[in-house]
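The sequence isn't on hand, but the structure is:
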């Protein structure tokens, strides 16, 4: 399992054709299509199908059309300290240089943000002439709280586009919990 709680699914999926001779010296063969997945540094066999079409159908269902399981996450506001959460409600809404936009529903105590130009990997951010470390430092220098920036970068690396902090939402395993949130 990934140490980043926002990451879901497999890194890559592939299909391998296996040909078995049913009788030595015979031209009678059995074909199998093995579905492989890459999960970080581990290669997995997800299944074997008798036809290429069936194997392709499974790969398509697992990878989805966009390649993403979900680009919008609603997580508990308790993943941030109360003072940090309050500070976010006072932020400017448009921070394009920091690859971030805020929006809120103050009546429901929900603060959300749109992460721009995800995934926040060095390879992708290089296209913007920056790096993940440089973006993180710019966000901290601007005054974004370190606890928030850490969650932002986990989400950004996982290609999350919208992140909502809601007091009624579920906890996300792997993130710290601050019990002082009202």
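Thanks, I have it. Keep in mind that this is a model prediction, so the values were computed, not measured.

hey, let's count contacts and neighbours off CA atoms from now on
Noted.

show me where the protein has helices.
Taking DSSP state H to define them, one finds helices in the chain at 52-63, 82-89, 122-125, 132-142, 146-157.

Take those and write them to JSON lines, including mean neighbour count and distance to residue 165.
Below are the helices of the chain laid out as JSON lines (neighbours: other CA atoms under 10 Å; distance: least, CA to CA, whole Å):
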{"stretch": "helix 52-63", "mean neighbour count": "14", "distance to residue 165": "27"}
{"stretch": "helix 82-89", "mean neighbour count": "16", "distance to residue 165": "9"}
{"stretch": "helix 122-125", "mean neighbour count": "16", "distance to residue 165": "25"}
{"stretch": "helix 132-142", "mean neighbour count": "15", "distance to residue 165": "18"}
{"stretch": "helix 146-157", "mean neighbour count": "18", "distance to residue 165": "11"}
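
Next up, a structure to set beside the first:
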């Protein structure tokens, strides 16, 4: 009885609250789309693109956590390059490339700094980019990582990335 009010408040509506109908409807639409050939082709390309980025990094001597990828992202270990995930994220952001810092297994750095970066491919794939463009993107990321905090390099890469984005607009009719 002493804690009954607090427990009741925590359980309902929080944990046992009713379902939100708009969320159920949204999930139904997503599940229906996931059954289409269009989605199957898209997600197959997402995975191909992720594998390609991992391959380019591996060929450049970077360790890919888990030895590769079979999903929408790859995790790159930066310890051999003596770069932190935080520094990589900041330098890449200044070059117009968005990645996430990410801890790697047995990371000695705190998660706020991290020893790796996570690169995802769903957004670039949705724009229509394929493996050829992943070679360019991975190459530009590597250029920035080899020239960390170099403003000249960041500006040059930013221009290359902008050109690539213009080739693959989000909305065709808004170019």
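Yes, it's here. Treat the numbers as computed from the prediction; the structure is a model and nothing was measured.

And the TM-score between them?
The TM-score (TM-score structural alignment, normalised by the length of the second structure) is 0.27; 76 aligned residues with a CA RMSD of 4.9 Å.

Can you lay out the helices of the first structure as TSV showing distance to residue 76 of the first structure?
As requested, the helices of the first structure are exported to TSV (distance: least, CA to CA, whole Å):
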stretch	distance to residue 76 of the first structure
helix 52-63	27
helix 82-89	11
helix 122-125	28
helix 132-142	22
helix 146-157	12
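
To residue 29 of the first structure, which of the ones you listed lies closest?
Nearest to residue 29 of the first structure among the helices of the first structure is helix 52-63 (15.4 Å), distances taken as CA to CA.

what packs against that closest one?
On a contact count with 3 or more CA pairs under 8 Å, 6 or more residues apart in numbering; DSSP states H and E, helix 52-63 of the first structure meets strand 12-21, strand 29-39.

what's in contact with that helix?
9, 13, 14, 15, 33, 34, 35, 48, 49, 69 (CA atoms under 8 Å, 6 or more residues apart in numbering).

Could I get those in a markdown table, plus columns for distance to residue 123 of the first structure and neighbour count?
As requested, the contacts of helix 52-63 of the first structure are exported to a markdown table (distance: CA to CA, whole Å; neighbours: other CA atoms under 10 Å):
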| residue | distance to residue 123 of the first structure | neighbour count |
| --- | --- | --- |
| 9 | 20 | 16 |
| 13 | 21 | 20 |
| 14 | 23 | 15 |
| 15 | 26 | 19 |
| 33 | 33 | 21 |
| 34 | 31 | 19 |
| 35 | 28 | 20 |
| 48 | 34 | 17 |
| 49 | 35 | 17 |
| 69 | 21 | 14 |
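
how about those residues, which pair is most distant?
In those, two members sit farther apart than any others by CA to CA. They are 33 and 69, at 24.3 Å.

picking that back up, can you tell me which of the helices and strands packed on helix 52-63 of the first structure is most buried?
Ranked by mean neighbour count under mean count of other CA atoms under 10 Å, these are led by strand 29-39, which reaches a mean of 17.

which helices and strands does it pack with?
strand 12-21, strand 42-49, helix 52-63.

Dump the helices and strands packed on helix 52-63 of the first structure into JSON lines; add distance to residue 165 of the first structure as well.
Formatted as JSON lines, these follow (distance: least, CA to CA, whole Å):
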{"stretch": "strand 12-21", "distance to residue 165 of the first structure": "30"}
{"stretch": "strand 29-39", "distance to residue 165 of the first structure": "28"}
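
Fine, thanks again, bye for now.
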